[in-house]
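Enquirer: Dropping the sequence and predicted coords here.
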Amino acid sequence: QAAKELLELSWTKILSQFNLQSRTQAPPTKFAPPTYLTDVKLSSATEALLSKGPKFAPDLPVSKVDHLAAIHQVAAVMPEQERQEFLGAATRSVCYHPAPRPKASVNIRSAVAEIREKNLKLLQADKTGGFVVIDDEMYKMKAKAAVEKNFIAIKKRPSGSLRSKLKELCVELNLPKMKNLVTAPANQYLQAFFAAKTHKPDVPLRTIVSERGCWQKHLATFLQKHLSEVHPLQPYRIKNSQELINALEPVHTGAPNLDFFSLDIEDMYYNLDIPILLESVEEAITEHGICSFQNSSGVPLSGFLELLQLYLKSTMIEHEGKIWIQKSGVCIGSCLAPILSEIYLSYVDRTIQVKLKNTSPECTVVRYVDDYLIIHPVASKVEVIVASFESAGGKLKFKKEEPSSEGLQFLDLRLKKTNEGVCWAFSQRSEKPVLPFESAHSKTVKIGIIKTLITSAKTKSCQHSATDSIKSQTRRLMSSGYPVERLVSVFHQLINPKATTKTPFSRRIASIPYIHNASHRIRSIASRYDTKVVFSSRFKLASMCNMINRQEAKPACEKKHAKPFRACCTEKVYSIPLKCGAEYIGQTGRCINDRLREHENEATSRTDNPIHPIAVHANDCIGCAPDFEGTKTKGGHRNRHGREIIESFLIQNAENNVSSASVTLSRRELEFIRPEIEKYRNSP
């Protein structure tokens, strides 16, 4: 108790003495440049941009349409009786207080163009954060080696036999919704991308798959949903560092004759034995209760296992024009990989537990994902302990790590052996820097980062290490550009917390892109109408990797239209000219040819009482007909609400329009966006 009181006093003293004199000691904000695996260097401007890291969100210009789109996006989740009142209040606030212009211009396109012109590729570092710049030839060589490590090339490109088999199985198991979902996606194979292992010699690449846009995603989601309800007995698993601290408390003092080391499973996902994995899943479901599992999933156990086996056979990727099938295990990037590995390791843990009871009963073992921490008496034979793990793991390979002079890193704690026992201090697991303060994230996110790091340093460190841990996290924050005034303000909040009432839970939640000076106003107004607003980043530098590394531009449309009216494009506001001089203005997020085909079918259908505006107009205007081939785009927006706003503006300002607007804009909104949209009115 005395030690804890001393810790509280030291914590208060450290933070209270952290005043403005620290400003003179603050190091200048300078970020490490990207890692170069090539002799070609980038310009200073591009290098400075990449040095801020993949999670950095640059402060990009925001259009006035974006402002109104955010308001309408929040209004869409509100009931009709509250929507108009919210729209009026939020529109007044945003129109009178628009977002200021960015302080510094950031040209993403020029940086992407420079990297492409120099024939370079851009990757994210696997554990250390930051970017890796590599030339195209070395990228292909390392990517091929990474793929060949865990995949085998197929000589003959397989057909869609697996998908056909899945559809037959869906019919047999009475899963019509699943059948429709797996029929729709156009992609037959998973897509692979790579991360650079900068923490290893020669910087090899790690292969990660993406299920986005593939039929496997829907099958994996179904399997994941029902496997997440299965909770097998796991004797060693811990969920977080707090559970690790609970295990360390008994050996903190009064245990001088203890030692520890860790065992890491190498490439765990790819080394899972499939037959043993399927047996483990079946046993876990049996322990959970077959009847309850079958009732919740709607399929028998044998059918569920058949679906799982089919998914594991379908993890094929397309790379460099070839099809590769996985050798064994589960792909990194699969949404099923974490839960399948936990079920697999639950039975490995039980086997290890039995072996250690016979050979080293005094050992304390905990596991977090694929890392084991073993605390044992000094007199124990380490080789016997390691042998117990290796014999129980089957094909799994374990890598041993001994404590260094700085201790042993496990989870987000740094463990050190002392004369009394084991001490621990909060320390980040990787070398990734803190999110730079100048990133275009909301102030709520940045304050949350400060509170999380400092609170973790206090609560996740023993009383012997808390002071040094707090100072270490403070230095990290200052090196990432966090101003001392902001740190002092948050520190005072932590020292003297104010009593706050818990905000009642709101069932209505809307997510909008963060816009400086506007998003917080929208959130404040929405809270009056029992609606919670959360923010997302509009753009992060990590997106540059895909922009640079993709071999060719993504086609605007993957369909082969039987009757294309014009060049394919998506997310556009369009105008269909009529023979009499009128026009039909509309918007679509799909390919414009799909929407024009639907217009043609509805406008030319012979009915006595047509409801399509073009057909209604044709009945009143003799000889008038639409010219679908002459359709022009009048603007575009990624967000549906943004397109509807542009559409509404054009309709309300059109001289002879036959369509109706999706939303009605007030005079204030029309004048707010007029200078921005006028340029679209006569664009080709």
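Expert: That came through fine.

Enquirer: going forward, measure contacts and count neighbours with C-alpha atoms only.
Expert: OK.

Enquirer: Which neighbouring residues are in contact with Asn240, exactly?
Expert: Contacts were defined as CA atoms under 8 Å, 6 or more residues apart in numbering; by that measure Asn240 touches 368, 411.

Enquirer: For it, give its distance to Leu413.
Expert: Using CA to CA, to the nearest Å, one gets 11 Å for the distance from Asn240 to Leu413.

Enquirer: same thing with Pro58?
Expert: Using CA to CA, we find Pro58 at a distance of 32 Å from Leu413.

Enquirer: what's downstream of the helix ranked longest in the chain, the next helix or strand?
Expert: In the chain, assigned by DSSP state H, the helix with the most residues is helix 337-359. Toward the C-terminal end, the helix or strand that comes next after helix 337-359 (DSSP states H and E) is strand 364-368.

Enquirer: returning to that earlier point: buried residues in the longest helix of the chain?
Expert: Neighbour-count burial for helix 337-359, with 16 or more other CA atoms under 10 Å as criterion, is recorded at 337-338, 340-353, 355-356.

Enquirer: so what does it touch, helix or strand wise?
Expert: The criterion is 3 or more CA pairs under 8 Å, 6 or more residues apart in numbering; DSSP states H and E, and the helices and strands that helix 337-359 contacts are helix 274-288, helix 382-393.

Enquirer: hold the first one in mind and look at this next one:
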Amino acid sequence: MEADWSNSRQRTRWGGPIRAKRTYCRATKTYKYRHSSQQVISCSRVVAQYATTSKHSPPLKMSLAVRDETSGRGGVPVDHGQSARKIISPCFTMDTGRESLHDFINRLYGEEVYKQVRRFEVLRKKKAHQVSSLIFLLRCRDNNVIPKFLRAKRHFNTAASHRIYNRLERALLRERIHETRRELAKLDSELLSVHLLISQKMNNWDWERVDRIIYNTMSSEMKKSTERQKRKFEQCDTNTKPRPILDVNKTVVNISSHQLSDHEESILAKGGNFAVTPRNVPVEEIIANIEAGIRNLPQDSAEEIRRDCSKILQHARPPKSNIPYTERRALKDLRNNKDIIILPADKGNATTVLNTVDYHQKVQDLLKPENYKMLKRDPTASILRKTNDLIKNSSIPEELQKKIKVSEALSPRLYGLPKIHKPDVPLRPIVSAIGSPTYNLAKHLTRLLQPHVGQSVTFIKDSSHFIEKLKLINVRDTDILVSFDVVSLFTKVPVTDALLKIDRIFPRDISTLFRHVLTTTYFQYNNVFYEQKDGVAMGSPLSPVIANSYMEEFEEVAIRNSPLKPTHWYRYVDDTFVVWSHGQEKLLEFLNHLNSIHPQIQFTMEKEENGQLAFLDVLVKRREDGSLGHTVYRKPTHTDRYLHKMSNHHPKQKRAVLRCLSQRASRICEPQSLKNEESHLHQAFQANGYSFQEVTRALRPRKGTGVPPTEEPKQGVAIMPFIRGVTDRIGRLLQRHEVRAIFKPTHQVRNLLRSAKDPRDKLSSAGVYKIPCSCGSVYIGTTKRSIKTRLKEHEGHCRRVQPEKSAVAEHAYNNLEHNIKYDDAEVLSTDRNYHARLQREAIEIHKHRNNFNRKEETMRIRNIWHPALKRKLIGPTADNERVGVDQSERSGHIAEPRRPINIGTLVNRSSVAPESSPSTPLRRSTRRH
């Protein structure tokens, strides 16, 4: 006989290891296991294998032969010719009654073990009920349903009391969920202890079968409890109408050959402005913007903010994902699919999916030679120089010139928006001019020209202004309501004619700036540069004002020279609302007259139908008394898709959407049609995920004069990404110290998809960057110009052996065997705010402990932020004084000017060659002082 001790793993719900003494008998070729119950279980290897692996033996109808140790033979010899089923004597089966199971456990293990088994069964049944109860409560929470047993009796019937009752009921529901989870944790602990106790007193096979019987009982209870909870939920929700849903066929227009999956349709239906929750908390960005916002506060207030915000960031966790994993995966698949391109529709807020080939062909159809000219090279650099020279020689004040001038610029980019309401889905050309050489100048000129536009009696500012005009109009039955629309106004505006009015208003130097901006109409598409021959580009901030200015001159000439004049003529940019009282035939003559004034300005006409005519977002209706009624108008392509409730936006931004549309309804609709509009908004907002109570609160009439309250000036502004539970708490802290917190959404869907614009080089933006060295250390730098330009300067300093110019050149000079890896440079941040960028550089220097930045050139992040940044550290641990000086030592928390190194003792500058190949390492001069 050979004996050893081993762990036998139980195949139960808990899977706890059981300690047993195993003895092997060579004569019978069997194992014997001795347990604390003084029973010996004997089986051959053949029987054990059959009992555990056979797929044909019915479960729970087999047990090992059990003999008392005092009966003589401790086991049954195995005859391999017999069936293993005949060798094993039955012990208990699935159809064993409660009494037979009780007798069986009592006979082998005693009454105490049976009580523990019963206790284990009761605990499992309790767990089944608690799990189904938790599922019910979570379902109520997610669907904004309060269970009947948590509903408070409402003794007051005011709006404020109902809000208090609602908050109370939701708080009780949350507490009930927490209590259920605590009960489940307690049950799990008791189950584990009882399981371990039973498994130590029963052998493997008997405990496994008892455990399985109890598990099946628990499953049956779980099923009954779940069905009961489903019925309860349906009863709780009987008073709630089914939530309306948006039509996916309207919100997602797929005209490509790619078949969208359900998950792809679902994420696209949420809209391009839907923000996905981040997977990590951007601690560095938050700290940099907090420091930039509190830089002007008193020292004690700033330290208090730092202390409280640091505590929040130390325990910050990313919020729960607002979309399932399948939709995240769908986003990634859509981004990687090069055969399709996803764009917002021109009107209606729909999402359009096109074949990439079809999209490029439609753009090429727009770029006809008669309207656009292809350029041989990129003119950005030359236009930038000319722009800065014109600004410098103008009468603009010097302080303002510094804000308008740019040191680097990017070329404008063309893309198209599908017009899904028209046949063959043509594109509307849009030029993105942000960052272009003339963009800042165009914004300044817009501010100069705006006061001189909109002075005519026909000018319409917005829908509210148009409603005021309608109240003064009375029409006869013979009058015709008609609307005229200019075809593609922005690309057809004659720039030469538009500049005539500019020359009359402004002096020559300012007029020259206008002429320069309006004639700079180049753009980039598909890595090819084009120039628009005439008209103004859609996308330039100056284009709408110039178009308005020109149309004022145009309509004055058109109406003055017309033999028959309209009764009323009102215009908003390129759309006009006209009341015509001279009959149908004369109306066509008037349209021909309008189209004959200038060959590029052509109008289309739309007449009233059934006494109704749409203008802007207003539907004008005839009344019997001759006055004109009005209500909100939506085009057939309108989708009713707004910012979704689940989007990762600050709640104030979501409430602003509801409030804005509610105010528009009150402003545009008459009392007779306001109720229908509010009902429509109820349906639309609920389809976008908002609750009935939220919509009702937003549509409730507000007291006041309508004049927005004047805010006291804040001492600072902090722009932060919105992270629920983190930056919203920080924002409240900042508000107490008169610092305004602005929240921006993170990871919007449109930014997670492939862009239709030409891609930019990652190094073409300003920000914070990292340059690695072959030795493993890095350099952290920041620049307001493009990072690519700054890298070239670093490379030039190394090539010309100028270690005093840059820490990179100094490192290369002191370590000739090292290679600076400029091609592996990384962009760490693209902050354009000067103060935030400096703070971000200090944070990255603190994180990268293996940096070779100069101590005197950098800021040092305050020690109070170190715990929050502890998880972000990169490189070996270094002393806190390795780089930088404390911020409190410098005025205004701004980096000191660079102090050049005196290298007179290091190298004779006159003996070093002025230029060397960038591929060769930096070489020291052999001559020294």
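Expert: The structure has been received and is ready for your questions. Owing to the predicted nature of the structure, the values given are computational and were not obtained by experimental measurement.

Enquirer: re earlier: can you give the contact residues for the longest helix of the first structure?
Expert: The contact list for helix 337-359 of the first structure (CA under 8 Å, 6+ apart) reads 224, 227-228, 232-236, 268-269, 272, 276-277, 280-281, 284, 330-331, 363, 369, 384-385, 388-389, 392-393.

Enquirer: Tell me, how many residues neighbour whatever residue of the second structure lines up with Pro250 of the first structure?
Expert: Using TM-score structural alignment, the partner of Pro250 of the first structure in the second structure is Leu472. Other residues near Leu472 of the second structure number 9, with proximity taken as other CA atoms under 10 Å.

Enquirer: Helix, strand or coil: sort out Leu472 of the second structure for me.
Expert: Following DSSP: H, G, I helix; E, B strand; the rest coil, we place Leu472 of the second structure in the coil state.

Enquirer: what about Arg163 of the second structure, which helix or strand?
Expert: helix 159-201.

Enquirer: how far does the next helix or strand along the chain from that helix sit from the chain's center?
Expert: On the C-terminal side of helix 159-201 of the second structure, the closest following helix or strand by DSSP H and E is helix 204-236. In terms of CA atoms, centre = their mean, to the nearest Å, the centre of helix 204-236 of the second structure is set 41 Å apart from its chain centre.

Enquirer: Tell me which other helices or strands helix 204-236 of the second structure touches.
Expert: helix 111-142.

Enquirer: okay, and the helix it packs on goes to which residues in the first structure?
Expert: Counting by TM-score structural alignment, helix 111-142 of the second structure pairs with no residue of the first structure.

Enquirer: Next: stretch 215-227 of the second structure.
Expert: Counterpart in the first structure of stretch 215-227 of the second structure, with TM-score structural alignment as the criterion, is absent.

Enquirer: Tell me, how many residues neighbour the residue nearest to Thr380 of the second structure when sequence neighbours are not counted?
Expert: Leaving aside its chain neighbours, Thr380 of the second structure sits nearest to Ser411 (5.9 Å; criterion: CA to CA, 6 or more residues apart in numbering). When neighbours are counted by other CA under 10 Å, Ser411 of the second structure registers 21.

Enquirer: so Ser411 of the second structure sits in a strand?
Expert: No - secondary structure assignment (three-state DSSP) places Ser411 of the second structure in coil, not in a strand.

Enquirer: isn't it right up against Tyr439?
Expert: No - in terms of CA atoms under 8 Å, Ser411 of the second structure does not count as a neighbour of Tyr439; the distance is 10.5 Å.

Enquirer: what about the counterpart of Ile332 of the first structure in the second structure, how many neighbours?
Expert: Aligned against the second structure by TM-score structural alignment, Ile332 of the first structure finds its counterpart in Met538. Taking other CA under 10 Å as the neighbour definition, Met538 of the second structure ends up with a count of 20.

Enquirer: Spatially, which residue comes closest to the counterpart of Ala125 of the first structure in the second structure, not counting chain neighbours?
Expert: Taking TM-score structural alignment as the alignment basis, one finds that Ala125 of the first structure is matched in the second structure by Ala345. Spatially, and ignoring its direct neighbours in sequence, Ala345 of the second structure is nearest to Pro418 (5.2 Å; CA to CA, 6+ apart).

Enquirer: quick one: contacts for that neighbour?
Expert: Counting by CA under 8 Å, 6+ apart, Pro418 of the second structure touches 343-346, 352, 425-428.

Enquirer: Kindly name the residues of the first structure that line up with stretch 265-279 of the second structure.
Expert: Counting by TM-score structural alignment, stretch 265-279 of the second structure lines up with residues 47-61 of the first structure.
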